[in-house]
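Undergrad: Predicted structure and sequence below. I'll ask about it afterward.
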Amino acid sequence: MAPLRDRRTGFSRRRQYGLFLGYVLAIAGAVVGAALLVLSTFDPPAFAALRMAAAGVTTPLSSAAAGIGHGIASIPAGITDHFRVRSENAALRARLERSQRLVLRARTIAYDNRRLRTLLRVRDRTAGVVVTARLVSSTASSARRFALLNAGRWQGVQSGMPVVGADGLIGRIVETGPNAARVLLLSDVESIVPVRRARDGLPAVATGRGDGTVEIRSVDTADVRFVVGDLFVTTGTGGLYAPGVPVAQVVSAGRDQVAARTFARPDTLDFAIVTQPFTPMPAPVSVPGLPR
């Protein structure tokens, strides 16, 4: 049989003090309980006031303990909500990307439709339309500025014919092939177009600078002031370009000569209209005895 545990405190003062303190607390608890029992029996109002005072002291502790308990209990639900929210965010991002692609496509279609409608209006009010064709390429780095049109002699395109777009004048045909033509752009250094200022009719000349822009120079007038935003259109002088076709807009103020940006920029164009010269070329006259 195993020996019984020795309950004696021995000579340890710590154990003796601990045992004594336990007895004191037990006796004090019994006395307090008996006093509360007597108080609740003979003086219920005083016992109720004491009970509420004790409740007022313990309520904050109970609330804190309850909050900690609720927080611990909500951890699994929070983890679940976190992963659910992440999955929902991923789905919403994917939906937003699809919507953005659809919006971009719709904007592109609307832009193309708007430009095509404008081009059709230009075609309706432009006399002597030869053909509407696509600009398939244009130079962007060389000082010489040309564009390639996918229409040529088979479609009636000839050298010297003007080329216009929905925004304004593009240039003129300089070379033709069976089904392609080369367009000299307004920004080419060899391009010279008589123009006038839209607000007062000031005559000027637009010459290409070879960098995608043109230079506006006044003619027959000295000390002319140009301001930013001045619009210039064709005059009809020379018989090649019809009057009133938008050419360029001034981008920097100055006197006598300034830089301007062309309205029709080949790098943003897709379709163009080839027209007859404003003043048709005279038919060749046959002279007897000379070969035709």
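TA: Cool, got the structure.

Undergrad: make it CA atoms for all contacts and neighbour counts henceforth
TA: Will do.

Undergrad: And Leu186, how far from Thr207?
TA: Computed as C-alpha to C-alpha, to the nearest Å, the Leu186 to Thr207 distance reads 7 Å.

Undergrad: which residues do those two both contact?
TA: When contacts are counted by C-alpha atoms under 8 Å, 6 or more residues apart in numbering, Leu186 and Thr207 have 192-193, 214 as shared neighbours.

Undergrad: quick one: the strands in the stretch 1-150 of the chain?
TA: 129-138, 146-149 (DSSP state E, counting those that start in this stretch).

Undergrad: hold the first one in mind and look at this next one:
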Amino acid sequence: MARSRDLRPGYSRRAQYGIFTAYVIAVGGVIIGLIALGISLLNPAAFGFLRGAASEISAPAGEASTATRRSGAGLVSAIEAWFETGHQNLELIHEIAGARAAAVSARATADENRRLKALLHIVDPAAPPVSAARLIGSTAASARRYAVIDAGDAHGVRAGQPVRGAAGLIGRVVETSRDTARILLVSDASNVVPVRRAGDGLPGFVQGTANGKIAIRLLSLGNNPLHPGDVFVTSGSGGIYPPGVPVAVVSQTRRDGAEGRLAADPAATDYVFVLPVYQAPAVAAMADAVKAAGPPPKDDN
């Protein structure tokens, strides 16, 4: 038999009691709520113990929620940092490369300034150099020893003029063009430089050898008074080279002299001075007298 669609309790006392109880509970709840609302408005502190109890009960849940939120934020930050790591590493690599390049440039500039200052210390105000130049090439493995500087005729450079660096004599000019000049190095076998020992003026001469080294020979015969470490400078004899310019240092003595090393290594020299051709005072005075006297008179006969 199908159930009747009429949902009214009818004569069922059980249903009627249930509905009545529900109404009583609802009305009682409304009355209690109104009373509680009135008490809370008139005396807000009356339910403080209930709020405190509720806070105590909900505290663990709040702590768990806070921990979860912090963990989530940390996880998000870690993920973002992981994705940003590659970009940051690339930026750091570029910054490090730039800093290294700047350091190398600064070191090169400091070395260049040091060499230029060393050159300035050797300038004689009474006999200023013809030109300052940069040594732009040299033959280190050839039987002939030449170098090239970036100063030529346009800078007043002429053949025969001596060339020196901060450490000592480099050679002399043999050929010139407009903006360059060719230097015959001291280590060339055809270049003979009159020298004297810096300590006592012992005379001699320096000549290059085929193997790129230099030989130091003395003008006086007899016992060899040379010792390793002796410094030889230009003597000024014969002109061309001014006196007092370091040329060679004795490295090993021989029966007739010594083998030495250059005071100024062209391979380690960047800047040089081209000096005027040196003339001894007596020769210079004689030349001045000849110029002052003028040309000799012509013979009418």
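TA: Nice, thanks for sending it over. Just so we're clear, the structure is a prediction, and the values are computed from it rather than from any experiment.

Undergrad: Got a TM-score for the two of them?
TA: After superposition, the two chains reach a TM-score of 0.61 (TM-score structural alignment, normalised by the length of structure 1), with 207 aligned residues with a C-alpha RMSD of 3.1 Å.

Undergrad: ok, and the most crowded of the shared contacts of Leu186 and Thr207 of structure 1?
TA: Val214 (27 neighbours; other C-alpha atoms under 10 Å).

Undergrad: I'd say Pro203 of structure 1 and Val195 touch.
TA: Yes - counting by C-alpha atoms under 8 Å, Pro203 of structure 1 does reach Val195; the two are 6.0 Å apart.

Undergrad: Which of these two has more residues huddled nearby?
TA: Set side by side, Pro203 of structure 1 and Val195 show more neighbours around Val195, with 29 against 20, by other C-alpha under 10 Å.

Undergrad: ok, back up a step: between the shared contacts of Leu186 and Thr207 of structure 1, which is nearest Phe83 of structure 1?
TA: Val214 (60.1 Å; C-alpha to C-alpha).

Undergrad: neighbours around the nearest residue to that closest one once chain neighbours are set aside, how many?
TA: The shortest distance from Val214 of structure 1 to any non-neighbouring residue, by C-alpha to C-alpha, 6 or more residues apart in numbering, is to Gly208 (4.4 Å). For Gly208 of structure 1, the count of nearby residues is 26 (other C-alpha under 10 Å).

Undergrad: do the one 4 residues further on as well
TA: Around Gly212 of structure 1 there are 24 other residues, counting by other C-alpha under 10 Å.

Undergrad: That one is in contact with Ser187, isn't it?
TA: Yes - with contact defined as C-alpha under 8 Å, Gly212 of structure 1 reaches Ser187; the gap is 5.2 Å.

Undergrad: can you map out the helices along structure 2?
TA: Listed in chain order, the helices of structure 2 (DSSP state H) span 13-42, 48-120, 281-293.

Undergrad: So which of those helices is nearest Tyr271 of structure 2?
TA: helix 48-120 (7.2 Å).

Undergrad: And Leu186 and Thr207 of structure 1? Which one has more around it.
TA: Leu186 (30 against 22).

Undergrad: From Ser137 of structure 1, how far off is the nearest residue to the more buried one once chain neighbours are set aside?
TA: Nearest residue to Leu186 of structure 1 in three dimensions, chain neighbours excluded: Gly171, at 5.2 Å (C-alpha to C-alpha, 6+ apart). From Gly171 of structure 1 over to Ser137 of structure 1 the distance is 14 Å, taken as C-alpha to C-alpha.

Undergrad: Give the residue from these two that has the larger number of neighbours.
TA: Gly171 (28 against 16).

Undergrad: Quick check: that one touching Val164?
TA: Yes - using C-alpha under 8 Å, Gly171 of structure 1 is in contact with Val164, at 7.0 Å.

Undergrad: Just give me the residue closest to the centre of structure 1.
TA: Leu104 (9.7 Å; C-alpha atoms, centre = their mean).

Undergrad: Just name the most buried of the strands of the stretch 1-150 of structure 1.
TA: Comparing those by mean neighbour count (mean count of other C-alpha atoms under 10 Å), strand 146-149 comes out on top with a mean of 22.

Undergrad: how far apart are that one and its match in structure 2?
TA: Its matched residues in structure 2 lie on average 1.1 Å from strand 146-149 of structure 1 after superposition (mean C-alpha distance after the TM-score superposition for structure 1).

Undergrad: can I get the shared contacts of Leu186 and Thr207 of structure 1 in a markdown table with distance to Pro60 of structure 1?
TA: Formatted as a markdown table, the shared contacts of Leu186 and Thr207 of structure 1 follow (distance: C-alpha to C-alpha, whole Å):
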| residue | distance to Pro60 of structure 1 |
| --- | --- |
| Ile192 | 91 |
| Val193 | 90 |
| Val214 | 82 |
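
Undergrad: Now intersect the residues you listed with the strands, please.
TA: 192-193, 214 (DSSP state E).

Undergrad: just the residues you listed now: which is nearest Arg98 of structure 1?
TA: The nearest one, if we look at those relative to Arg98 of structure 1 and count by C-alpha to C-alpha, is Val214, at 42.0 Å.

Undergrad: Aligned to the residue nearest to Val214 of structure 1, what sits in structure 2?
TA: Here Gly208 of structure 1 is matched to Gly208 in structure 2, going by TM-score structural alignment.
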